[in-house]
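> Here's my sequence, what's the structure:
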Amino acid sequence: MAEHAGHQGPEKEELPVEYEQEYVDRGAERLGLQTYPEPDTPGVPAVVVWPAMGVPARFYRPFAIELRNVGLAVHVADLRGTGTSSPRPSRASRYGYADLAADVGAVQAVLKPRLEGRPLLLLGHSLGAHACLLHLASTGGAGIAGMVVAAAGLAYWRTYPRARGVLTLTQTQSVGATAALFGVWPGWGFGGRQSRGVIGDWSYTARHGRYPALNGFDPEPALAQLRTPVLAVSVEGDRYAPAAGLDYLCRKLTAAPVKRMHYTTAEEGVRLSHFRWVRAGGPLARRVAEFASAIH
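Reported below is the predicted structural model:
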């Protein structure tokens, strides 16, 4: 079940640092935000990329450059406690999915003045997709032109084949219990060091197949009413968020126009996985640009 970016195949030539590092203050927390140079064409759509659990924003640099090359203005955020965001999760950390969703809104608010009049897309990978969807549920999608869900699912144990599902249930609940016992998830082979609130909410979704309440707000009915266009992308070779899990998640979006695609090794020409697609995202970047153009 280990979920980490790790080694993704043959080393590539190091890409130049092409972004400006910014920060968004969130009380005691500080979120890192990477802003890439604008494309030459003025007024192009913008996209904010939200990473997977425990994966720093810098890991998405190759994909961010691909997105920029197809004509999008690109920003990549660090989730709380990861990468350039601070502080590091500890026993004092209580934040969970509700706070991650609010962080998406905070970054949107910071970017609003410079993106006025331009369509803004959210692109979430794994946990980042859940944070974005929950933000959309809590706001009705205000100010967001479209959402890209990449390699994400609820890890709901009933969406897996029977034996794998039972194993997934056992593993997810063991991680949740460990985080509750220690007051923080130490990052033992999965997801990096995490707040017990994040792990608790994650294990809840794996057990129940639905999102927990966000400070008393039930996001499930709001997701069903959401009308923001969605591009939902599963990835061949993804053991952590298989296509069936994404299909289950998409069924919650009953009112939204959902375009479903499966990103394959044949399309890219290299073997893909839950993380490897980030380093081989050229064709997917073009699909995102087409999606942005269509909703624009």
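> alpha carbons only for contacts and neighbour counts from here, please
OK.
> Could you double-check that Val175 lies in contact with Arg196?
No. With contacts counted by Cα atoms under 8 Å, Val175 stays clear of Arg196, the gap being 9.7 Å.
> Now for the two: what residues contact both?
Between them, Val175 and Arg196 share these contacting residues under Cα atoms under 8 Å, 6 or more residues apart in numbering: Trp185.
> Those two: which has the busier surroundings?
Arg196 (29 against 21; other Cα atoms under 10 Å).
> who's in contact with the more buried one?
When contacts are counted by Cα under 8 Å, 6+ apart, Arg196 touches 91, 93-96, 176, 179-180, 183-185.
> cutoff 7 Å now
Neighbouring residues of Arg196 by Cα atoms under 7 Å, 6 or more residues apart in numbering: 94, 179-180, 183-185.
> Which of the residues you listed fall within strands?
Taking DSSP state E, the ones among the contacts of Arg196 that sit in strands are 184-185.
> ok, now how distant is the closest residue to Val270 other than its chain neighbours from Ala243?
Excluding the flanking residues, the one nearest Val270 by Cα to Cα, 6 or more residues apart in numbering is Ala280, at 7.5 Å. Computed as Cα to Cα, to the nearest Å, the Ala280 to Ala243 distance reads 19 Å.
> more crowded one of those two?
Ranked by neighbour count (other Cα under 10 Å), Ala280 and Ala243 place Ala243 first, with 23 against 19.
> Show me where the stretch 51-200 of the chain has its strands.
Ranges of strands in the stretch 51-200 of the chain, per DSSP state E, counting those that start in this stretch, are 73-77, 120-125, 146-150, 184-185, 194-195.
> will you turn those into a markdown table that also has distance to Leu169 and mean neighbour count?
Shown next, in a markdown table, are the strands of the stretch 51-200 of the chain (distance: least, Cα to Cα, whole Å; neighbours: other Cα atoms under 10 Å):
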| stretch | distance to Leu169 | mean neighbour count |
| --- | --- | --- |
| strand 73-77 | 30 | 26 |
| strand 120-125 | 22 | 25 |
| strand 146-150 | 22 | 26 |
| strand 184-185 | 17 | 26 |
| strand 194-195 | 19 | 26 |
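> how about this one, so we can line them up?
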Amino acid sequence: MRPPLVLVVAAMAVPSGFYRPLVREIESRGWQARALPNRGFERGEPVASRRDDWSYDDEIRAIAEAVATARAEDPGRPVILLGHSLGAQLVAGHQIHHDPADGFVTVGASVPHFRSYPYGGLPVLLMGLAVPVATRVRGFLPQPFFGAPGARTLMREWARFVRSGRPPYDVPHRVRTPTLVVQLQGDTYAVSHSNKIFTDMMIEPSAVTRWVYAKDATPVGGTTHHVRWVRTPAPVVDRVVDWWEGVASPA
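So this is what the prediction gives:
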């Protein structure tokens, strides 16, 4: 099988340019990669406002368009979607409701339900309660709120996810395509319990390969921090390549 194209779907409020080290590392293995634009956080592009708004469904449809474009450009090349944090939630929605990509990698994925966090999840619950109020007043989520400047509809959907534990889209069936779940050890945003809930809710057990990126496996200067792992991504890319070679090779 030909080397795949990896489309990176960003975490909340993280611009696509942040993923340049990850894209370079993937391409150093002879694969292709690109980070998809993160609406509202790209330089020179409109940010969320009372007039500019979008939803989970809008973002999922943008992923579907990117996958369709990639396949039209090179029909014989497999497409892998790598979803980071919120990006993993969006990719799961894509894989369930659209023609799925050939593979799915999650990094720092979670069901952000407040009850899945330590100490009763009170700080997370407070965010889930504050978002509807702030977006009603301003028409979008303003700084200094987490995820700001955030689109009114998407952030309200996320806040309901936090409060209820129910995703902002139907899950008539779980993801069936091969999926590598990367849990970052010590991740305080996607804690182990919330990551397990995400995996059990969204992905068929037979499709899952799970890997815990341990702190003692990081390179010099590296970290398993929820966001900063991207700066030194070689161990994650190593694992992705090994996993895909196992998926793509004949039994």
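> Work out the TM-score between the chains.
The TM-score (TM-score structural alignment, normalised by the length of structure 2) is 0.91; 245 aligned residues with a Cα RMSD of 1.8 Å.
> one step back: and the residue nearest to Val270 of structure 1, what pairs with it in structure 2?
By TM-score structural alignment, Ala280 of structure 1 lines up with Thr232 in structure 2.
> from what I can see its match touches Gly222, true?
Yes. Using Cα atoms under 7 Å, Thr232 of structure 2 is in contact with Gly222, at 5.5 Å.
> for the stretch 51-200 of structure 1, what spans make up the helices?
61-69, 97-111, 127-139, 162-182, 196-208 (DSSP state H, counting those that start in this stretch).
> quick one: contacts of stretch 20-29 of structure 2?
With Cα under 7 Å, 6+ apart, stretch 20-29 of structure 2 has contacts from 32-34, 230-231, 233-234, 237.
> Which part of structure 1 matches it?
Residues 61-70 of structure 1 are matched to stretch 20-29 of structure 2 when aligned by TM-score structural alignment.
> Determine how far that stretch lies from the middle of the whole chain.
How far stretch 61-70 of structure 1 lies from its chain's middle: 16 Å, per Cα atoms, centre = their mean, to the nearest Å.
> picking up where we left off before, Throw the contacts of stretch 20-29 of structure 2 into a markdown table and include distance to Ala64 of structure 2, thanks.
Shown next, in a markdown table, are the contacts of stretch 20-29 of structure 2 (distance: Cα to Cα, whole Å):
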| residue | distance to Ala64 of structure 2 |
| --- | --- |
| Gln32 | 18 |
| Ala33 | 16 |
| Arg34 | 15 |
| Val230 | 24 |
| Arg231 | 27 |
| Pro233 | 26 |
| Ala234 | 27 |
| Val237 | 23 |
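> Now for the nearest residue to Ser126 of structure 1 once chain neighbours are set aside, how many residues are close by?
Using Cα to Cα, 6+ apart and skipping residues adjacent in sequence, the residue nearest Ser126 of structure 1 is Ala152, 4.0 Å away. Using other Cα under 10 Å, Ala152 of structure 1 has 28 neighbouring residues.
> Just tell me what Ala152 of structure 1 corresponds to in structure 2.
The alignment partner of Ala152 of structure 1 in structure 2, by TM-score structural alignment, is Ala109.
> How much space separates the closest residue to Gly30 of structure 2 other than its chain neighbours from Ala248 of structure 2?
Spatial nearest neighbour of Gly30 of structure 2, chain neighbours left out: Pro3 (7.0 Å); criterion: Cα to Cα, 6+ apart. In this view, Pro3 of structure 2 and Ala248 of structure 2 are 10 Å apart by Cα to Cα.
> These two - which one has more neighbours?
Legend: neighbour count by other Cα under 10 Å for Pro3 of structure 2 and Ala248, higher for Pro3 (17 against 14).
> Map that one across to structure 1 for me.
Using TM-score structural alignment, Pro3 of structure 2 sits opposite Val44 in structure 1.
> which SS state does its match fall under?
Per DSSP: H, G, I helix; E, B strand; the rest coil, the secondary structure class of Val44 of structure 1 is coil.
> Pretty sure Arg174 of structure 2 sits against Met202.
Yes. Look at Arg174 of structure 2 against Met202 with Cα under 7 Å: they come within range, at 4.9 Å.
> More neighbours: which of the two?
The residue with more neighbours, out of Arg174 of structure 2 and Met202, is Met202; 22 against 18, by other Cα under 10 Å.
> give me every residue that touches the more buried one.
The contact partners of Met202 of structure 2, taken as Cα under 7 Å, 6+ apart, are 92, 174-175.
> The residue nearest to Ser126 of structure 1 contacts Leu246, correct?
Yes. Between Ala152 of structure 1 and Leu246 there is a contact at 6.0 Å, judged by Cα under 7 Å.
> quick one on the thing from earlier: okay, the strands of the stretch 51-200 of structure 1 in JSON lines with distance to Glu268 of structure 1 next?
Below are the strands of the stretch 51-200 of structure 1 laid out as JSON lines (distance: least, Cα to Cα, whole Å):
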{"stretch": "strand 73-77", "distance to Glu268 of structure 1": "22"}
{"stretch": "strand 120-125", "distance to Glu268 of structure 1": "18"}
{"stretch": "strand 146-150", "distance to Glu268 of structure 1": "15"}
{"stretch": "strand 184-185", "distance to Glu268 of structure 1": "35"}
{"stretch": "strand 194-195", "distance to Glu268 of structure 1": "32"}
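> nearest to Lys259 of structure 1, of these?
For Lys259 of structure 1, the closest of these is strand 146-150, at 9.5 Å, according to Cα to Cα.
> what's the angle from that closest one to helix 127-139?
150 degrees (axes from the mean of the first three to the mean of the last three Cα atoms, to 10 degrees).
> I'd like the distance from strand 146-150 of structure 1 to the chain centre, please.
Here the centre of strand 146-150 of structure 1 is set off from its chain's centre by 9 Å, with Cα atoms, centre = their mean.
> contact partners of that strand?
The contact list for strand 146-150 of structure 1 (Cα under 7 Å, 6+ apart) reads 121-126, 129, 228-234.
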